[in-house]
Structures are given as C-alpha cells and as structure tokens.
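Chemist: Could you look at this predicted model? Sequence included:
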Amino acid sequence: MHNLFAHTAFLRLVQIVGDPKAEPPIPALIPVSKSTWWQGVKDGRFPRPVKLGPRTTAWKTEDILALIKSME
C-alpha cells in the first residue's frame, strides 16, 4: 500500500521566518516576524500548519515553496 505522507517534508516556523541570533544564524525563507506569520496564517495569506504532536507545529515544504513561488 502506498503511503502519501511517506515523502512529505515539513518545515518548522524558525526555518521559515529565520533566526539571526541562532548559532549558526538561520536565514529566513520568508522575511517576516513570527507574529506577522501567525497573523497571515489566521488571515489565510499563509498556509495552515500541520500538528505533528501536542507541542509540534510544522508546515508542508510543498506549501511553503508554492507560497514563495506565488510571491515572485
């Protein structure tokens, strides 16, 4: 049986909006603040997250790539 989710990659918020204070710094894929990102999710401008666990939220990489492409 083929599992559709077997090849789905996920990104955490810090990988999307970056963290210049991290060591080493994490560059932003989409240069907005965390609060701007969450407001965009609420407004429907940014993709909805997937809950991977009780304290783990992530976004499908394909959704983030599609968002970046739509912003070009």
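Modeler: Cool, the structure landed. Numbers count the residues shown, from 1 in each chain.
Chemist: going forward, measure contacts between C-alpha atoms and count neighbours the same way
Modeler: OK.
Chemist: all helices for this structure, in order.
Modeler: Taking DSSP state H as the criterion, the chain carries its helices at 13-17, 34-43, 61-71.
Chemist: if we compare those, which one ends up closest to Gly53?
Modeler: Taking CA to CA, helix 13-17 is the member of the helices of the chain nearest to Gly53, at 14.6 Å.
Chemist: Second structure follows, compare the two:
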Amino acid sequence: MNNERDDQHEEPVEFIRLPEVKKLVGLGTTKIYTMASDGLFPKQVKLGGRAVAWVKSEVLQWNNDQVIAARGQRDQASASSASK
C-alpha cells in the first residue's frame, strides 16, 4: 500500500514553551496571548492538561513577517521623502 504521506518528507514539528517564545519575539506573556487571541500571532497548541506550546516554525515565520513589514514601511517612507 503506497500512501501519499510516504512520498512526502515533512519536517518534524518542534514545540517551544512560553519562555522561549518570549525570548524569540521580545514580547510579554499578556501581549502574546492577546495577540494570539486576536489572530495577530500564532496560536498555542494544547499538549495536554494545562501544558501548551507554540510551533517554532510559526513563531519564526511571524518574526520574519515583522521584519519584512517594518522594512517595507521604512523603505516606503524613505522613497516618499526622497521624492519631495
């Protein structure tokens, strides 16, 4: 039996806990949970009981998106002030 999953080599999911998330993104606990609730930050995954974690690749992608957005805004501001 040949499953489609056998043909795909998926990367393993790496979970990170809140202290590492806070270190990676530079935000506090309340801000992280509020943004996740508002759909502005990756949501945590329930691991069981009261334990939750985040998917590391999603958090890193969020970081990259923030850099792109900040640089894009700065580049647009530079271009508009240069054209004045």
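Modeler: Here it is on my side, so go on. Just so you know, these numbers come straight off a predicted model, no measurement behind them.
Chemist: TM value for the aligned chains?
Modeler: Here the TM-score for the pair of chains, by TM-score structural alignment, normalised by the length of structure 1, is 0.74; 62 aligned residues with a CA RMSD of 2.1 Å.
Chemist: Quick one: the helices of structure 1 as CSV, columns for distance to Met1 of structure 1 and mean neighbour count too.
Modeler: Written out in CSV, the entries for the helices of structure 1 read as follows (distance: least, CA to CA, whole Å; neighbours: other CA atoms under 10 Å):
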stretch, distance to Met1 of structure 1, mean neighbour count
helix 13-17, 32, 18
helix 34-43, 33, 14
helix 61-71, 23, 12
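Chemist: Quick one: closest of the ones you listed to Phe5 of structure 1.
Modeler: Within the helices of structure 1, the stretch nearest Phe5 of structure 1 is helix 61-71; the backing value is 12.0 Å (CA to CA).
Chemist: By how much does the closest one deviate from structure 2 on average?
Modeler: Its aligned residues in structure 2 lie a mean 0.7 Å from helix 61-71 of structure 1 after superposition (mean CA distance after the TM-score superposition for structure 1).
Chemist: returning to what we had before: export the helices of structure 1 to JSON lines and tack on distance to Pro54 of structure 1?
Modeler: As requested, the helices of structure 1 are arranged in JSON lines below (distance: least, CA to CA, whole Å):
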{"stretch": "helix 13-17", "distance to Pro54 of structure 1": "16"}
{"stretch": "helix 34-43", "distance to Pro54 of structure 1": "18"}
{"stretch": "helix 61-71", "distance to Pro54 of structure 1": "20"}
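Chemist: closest to Leu4 of structure 1 out of those helices?
Modeler: Using CA to CA and comparing the helices of structure 1, the one that lies nearest Leu4 of structure 1 is helix 61-71, at 13.3 Å.
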